[in-house]
Structure formats: structure tokens, C-alpha cells
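**Student:** this is a predicted model, with the sequence first.
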Amino acid sequence: MDDPDLVDAVQRPGARGRSASQVVAFRRNAAQSGRCGKEAVYASTVFHTEDASAGLGALRQALDAPRALRDYGMPEDGIAKALGPIMKAIPANNPTPVTYANLTMLLQAAWAGDPVN
């Protein structure tokens, strides 16, 4: 990897206030918005994948990082407890409508470590 921000995020998670997924997400968003031309191929050049999502999967696999919220110690009943605070934090202009039903499905998949499409 030749990206010092990403290397630092992988080697010292949270040390500079950002995770590897945050660094990659920032790069992807910059590329998609046209703010940063060289970033348009970031995921494919660093992770040798076609997109950032696959790149994050490759990074997770290389690090043998936990895949599920339960692996981080979240109890299954934490899903219901998280719904209210998360719903309050979602901005009104969120591009995807968020409901209790679709947020519950997302959190259940994240808790189990299932891929979300």
C-alpha cells in the first residue's frame, strides 16, 4: 500500500481518529463526486479490485478482521436498543429513506456478519 493515511489506519486503528474503512470511503466519495481524479481508481490499484466495497472485503480478509457486530461484543438485543439513537441521528436529506424496518434489517445483517446488497 502506498497511501500513508490508509497504512496508518490499518497499523494503528483509531490513532488519528479514522479507520481504514473511513479512509477508503472518503477516497470513494471523492472519486464519485469528481473532487479527486486520481482517486477514481483507488480501490482497484491498492486492493486490485473493481470497487471500494470489494477492496474493503479484501482488506478485512487480509487483516483477518471481525466481520460481525457480535464479534465486537454487541449483544443481539443491542439491535433494538440502537434503533432509536440511530434514527435520531439520520439527517433529513439522507439520500436513502430510512425506516425502522430497513434499519433493523441492516443491523441484523451487520450483527450476523452477512453481506448487505
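**Tutor:** Nice, thanks for sending it over. Numbers count the residues shown, from 1 in each chain.
**Student:** switch to C-alpha atoms for all contacts and neighbour counts from now on
**Tutor:** Fine.
**Student:** isn't A58 up against V46?
**Tutor:** No: here A58 lies out of contact with V46, judged by C-alpha atoms under 8 Å, at a distance of 10.3 Å.
**Student:** distance check, A80 against G57.
**Tutor:** To G57, A80 is 27 Å away according to C-alpha to C-alpha, to the nearest Å.
**Student:** between the two, who's got more neighbours?
**Tutor:** G57 (17 against 12; other C-alpha atoms under 10 Å).
**Student:** name the element that one belongs to?
**Tutor:** helix 52-63 (DSSP states H and E).
**Student:** list the buried ones in that helix?
**Tutor:** 52, 55-57, 59-60 (16 or more other C-alpha atoms under 10 Å).
**Student:** reformat those residues as CSV; add distance to Y100.
**Tutor:** Listed next are those as CSV, based on distance: C-alpha to C-alpha, whole Å:
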residue, distance to Y100
A52, 27
G55, 29
L56, 27
G57, 27
L59, 30
R60, 28
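**Student:** before we go on, here's another structure to hold up against the first:
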Amino acid sequence: MVILGSCGTTKKTNNNTDSTSLNDELKDRNRANVSLLQRITQMRGVVLHNNLPVINKTANSFASAGNQEPLYVLNNQIIGNSFHSINEIIDNYNIKKITILTGADAASYGSQGSNGVIKIVSY
């Protein structure tokens, strides 16, 4: 809000520290209500196949047989190519960031990352 006075303009600031902390608290609460599977499938390029998250690289990528699960990396530690393993280890509330790696970015993980990599960073 700007108040015009006889000697010029004065800016009045409004500190909303209470509403900011309330918003952060609500975000924290909502983060715990969303499952890891839901958070991963909301990412671009990730689809569900046999109720497991799969990185959709091409239109016909589901035609090949075998394990299509991506590699899961938690805090720079390779967990493996099983969603169930990562789901048992991590608590939804502690997830800070999820990143999807494909192509050249996933190639640094070798053949394990051939189906893509899902990197999870936790608090």
C-alpha cells in the first residue's frame, strides 16, 4: 500500500509471516497425503504399466518383453530397478525432490539406467 503525504510518498509494508508459515505447514501436510507412486506418475513422461511407473521413451516402448522399470536412486545411492524396494525405504513425507533422467543423462548409470532413472532426494 502506498500512502501519499505532503512530503512525498511513503510505503507501508505488510508482514504476513503468520500466513507464510501456515502455507508451509499446509504444504507439508499435503505432501504426506500423496503416495510415492502418485508423485512419480505426475512427472512428465512417466506412465503406469502393470501398476508400476515406467518412463515412456517412445510410442512402441511397451512392445518389448522383460523388466521395463527404471533405475531408482535415493540420495545418490543406487537402490535398484524395483519400485517396491524404493517404496519400502522412503517415507512420503521426507521426499524433497524427484527427477526423471532419460537418454544421455541416464547413460551415466550404465545398463541399469537403460530404462531411465528416477532420482529421489530426501530430507
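**Tutor:** Received the coordinates, thanks. Keep in mind that this is a model prediction, so the values were computed, not measured.
**Student:** tm score of chain vs chain?
**Tutor:** Scored against TM-score structural alignment, normalised by the length of the first structure, the superposed chains reach a TM-score of 0.24; 49 aligned residues with a C-alpha RMSD of 4.3 Å.
**Student:** which helix or strand lies directly C-terminal to the helix holding G57 of the first structure?
**Tutor:** Trace forward from helix 52-63 of the first structure with DSSP H and E and the next one is helix 78-89.
**Student:** now do the buried residues in that following helix.
**Tutor:** 79, 83.
**Student:** circling back to that earlier point, which of the buried residues of helix 52-63 of the first structure sits closest to Q32 of the first structure?
**Tutor:** A52 (11.0 Å; C-alpha to C-alpha).
**Student:** find the nearest non-adjacent residue to that closest one, please.
**Tutor:** A43 (5.0 Å; C-alpha to C-alpha, 6 or more residues apart in numbering).
**Student:** spell out the secondary structure type for the one you found.
**Tutor:** Three-state call for A43 of the first structure (DSSP: H, G, I helix; E, B strand; the rest coil): helix.
**Student:** burial count for it?
**Tutor:** 21.
**Student:** distance of the residue lying closest to I79 of the first structure once chain neighbours are set aside relative to I86 of the first structure?
**Tutor:** Leaving aside its chain neighbours, I79 of the first structure sits nearest to L107 (6.2 Å; criterion: C-alpha to C-alpha, 6+ apart). For L107 of the first structure, the distance to I86 of the first structure equals 11 Å [C-alpha to C-alpha].
**Student:** ok, S44 of the first structure next?
**Tutor:** Between S44 of the first structure and I86 of the first structure the computed distance is 32 Å (C-alpha to C-alpha).
**Student:** and what of D8 of the first structure?
**Tutor:** Counting by C-alpha to C-alpha, the gap from D8 of the first structure to I86 of the first structure is 29 Å.
**Student:** helix or strand: which one has the residue nearest to I79 of the first structure?
**Tutor:** helix 100-112.
**Student:** in that helix, which of the residues would be classed as buried?
**Tutor:** Those would be 103-104, 106-108, 110-111, for helix 100-112 of the first structure by 16+ other C-alpha under 10 Å.
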